[in-house]
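**Q** One predicted model, sequence on top.
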Amino acid sequence: MIVTLIVICEVGFWVLLAAGLAARYLLKMPRTGLALLLCEPLLEIVLLVVTAIDLKNGAEPSWRHGLAAVYIGYTAGHGHRTVTWLDGHAAHRLGGRERPAGPPRYGMARARHEGRIWLGSVVAAAVASGLLLLATWYVGDDGDTASLTAWIVVAWRAAGIHGLIALTYLIWPKKEPRGGAGTVGDEKRVPDRTP
């Protein structure tokens, strides 16, 4: 049931996002669009409540409950950035606004950009860890909580790997080609499609 709910929340995230952007830019109803976008955190609250009820009703703590916490953490750490990125592109394509600038491609500016994204992963791991520790406390000594605490290691391992990747941009910054080819204002630049 928990895995199905995670899938429903993920699908719901994208449906609410599409509906919110469509309302804002296609239907010219910015308040309705904003209301739809603000409903997205409710999906994570529903998932959290259902997971807590499942544990309270005697379900054995398992990898499913850990996955739910990690999913909620990921949404907390990276959801806002994803919505902002897609909103900027929707405003450009559907609302006639200027194309949003892509991330910096070279030097320390790119390293700072990657560092900010990594901080989202740290937030995700911290939120997931907090939820998993709360779940462990909630279950108490009555259940085997090893599967929950194992997910804490998974969350921080993912944040650590992401941190190492972000660190490479600082240690070995990509240098801008001579003549500035490939910079933001250059027509030959390949658009960066990452959020």
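**A** Okay, I see it.
**Q** rest of the way, CA atoms for contacts and neighbours
**A** Fine.
**Q** quick one: terminal-to-terminal distance for stretch 91-106?
**A** Terminal residues of stretch 91-106 are spaced 26 Å apart (C-alpha to C-alpha, to the nearest Å).
**Q** Against that first model, consider the following:
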Amino acid sequence: MRFILDNPLFAVIALCEIGFWVLLGAGLVSRYALRMRRTGAALLVATPIVDVILLLATVLDLRRGGEAGLVHGLGAAYLGFSVAFGPSVIRWADRWFAYRFADGPRPVRVPKHGPERTRHEWREWGKCVLACGIGVAVLALLSFIVGSPERTTALWSGWSAWIPKLGAVTAIWFATGPLWTLFDRDDEAVMGTHGG
């Protein structure tokens, strides 16, 4: 509790995450269960407002004289991932709601192996790279807005530096995603093609 009192921005990040899911859920329920298509569409379109609120809260916190730290970097990273992955999460949830509540077609699952899986992993990793790039751009924007290098040093160096963290996330995602698909084969399919 003390951490949240000392870092109110952390509470804003948590509220923004909750807000995203509330808007998404309310939009889908309105669209499919209540048959209020315009209201549902408006709620889904409103999800990026959560990202704007987070960005404004981060900027205001620093403009009031706060010193950038771990939480500000977390806010920038969260913003990057929200922007990069938010639209695909909304599309995924929309397809499943349409299937469950509006007699839509069953969404196609990504195969566990094969070329489609490989393409999927490359797409997801590309979103990760985009998310990390947005995060770094937001960090640079925050440093520029604050205009005081000594108050944003923690974002760029020391244990709370975010570029190495985002770089590590990108490298781990690559190793466990696209690279892994090169070695993760469906043995039955391989035996079927060669043993046949």
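**A** Arrived safely. Predicted model, so just to flag it, every value in this text is computed and none were measured.
**Q** Identify the residue nearest the residue nearest the centre of structure 1 in space, chain neighbours excluded?
**A** In structure 1, the residue lying closest to the centroid (C-alpha atoms, centre = their mean) is His78, at 2.5 Å. Closest residue to His78 of structure 1 apart from its sequence neighbours, by C-alpha to C-alpha, 6 or more residues apart in numbering: Gly120 at 5.5 Å.
**Q** Which position in structure 2 pairs with that neighbour?
**A** Using TM-score structural alignment as the criterion, Gly120 of structure 1 maps onto Lys127 of structure 2.
**Q** Show me the helices in structure 1, by range?
**A** 2-21, 30-38, 40-56, 63-93, 107-139, 146-171 (DSSP state H).
**Q** Let's have the ones you listed in JSON lines, adding distance to Pro177 of structure 1.
**A** Below are those laid out as JSON lines (distance: least, C-alpha to C-alpha, whole Å):
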{"stretch": "helix 2-21", "distance to Pro177 of structure 1": "37"}
{"stretch": "helix 30-38", "distance to Pro177 of structure 1": "40"}
{"stretch": "helix 40-56", "distance to Pro177 of structure 1": "41"}
{"stretch": "helix 63-93", "distance to Pro177 of structure 1": "27"}
{"stretch": "helix 107-139", "distance to Pro177 of structure 1": "11"}
{"stretch": "helix 146-171", "distance to Pro177 of structure 1": "16"}
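**Q** so which of those comes closest to Ala101 of structure 1?
**A** helix 63-93 (9.2 Å; C-alpha to C-alpha).
**Q** quick one on the thing from earlier: what's the residue nearest to the centre of structure 1 aligned with over in structure 2?
**A** Per TM-score structural alignment, His78 of structure 1 is aligned with Phe85.
**Q** cool, and Leu133 of structure 1?
**A** By TM-score structural alignment, Leu133 of structure 1 lines up with Ala140.
**Q** Distance of the closest residue to Arg93 of structure 1 other than its chain neighbours relative to Ile171 of structure 1?
**A** Distances taken as C-alpha to C-alpha, 6+ apart place Arg99 nearest to Arg93 of structure 1, at 8.0 Å, with adjacent residues excluded. Using C-alpha to C-alpha, Arg99 of structure 1 is found at 31 Å from Ile171 of structure 1.
**Q** same check, this time on Ala90 of structure 1
**A** Distance from Ala90 of structure 1 to Ile171 of structure 1, by C-alpha to C-alpha: 35 Å.
**Q** List the contacts of the aligned partner of Ala68 of structure 1 in structure 2.
**A** Residue correspondence to structure 2 (TM-score structural alignment): Ala68 of structure 1 is matched to Gly75. Listed by C-alpha atoms under 8 Å, 6 or more residues apart in numbering, the contact set of Gly75 of structure 2 reads 9-10, 13, 54-55, 58.
**Q** Now with 7 Å, please.
**A** Ile13 (C-alpha atoms under 7 Å, 6 or more residues apart in numbering).
**Q** Let me know which of the helices of structure 1 is the nearest to Arg178 of structure 1.
**A** Nearest of those (C-alpha to C-alpha): helix 107-139, 13.5 Å.
**Q** in that closest one, what's buried?
**A** 107-108, 110-112, 114-115, 117-129, 131-133, 135-136, 139 (16 or more other C-alpha atoms under 10 Å).
**Q** Helix 63-93 and that one, what's the angle between them?
**A** 140 degrees (axes from the mean of the first three to the mean of the last three C-alpha atoms, to 10 degrees).
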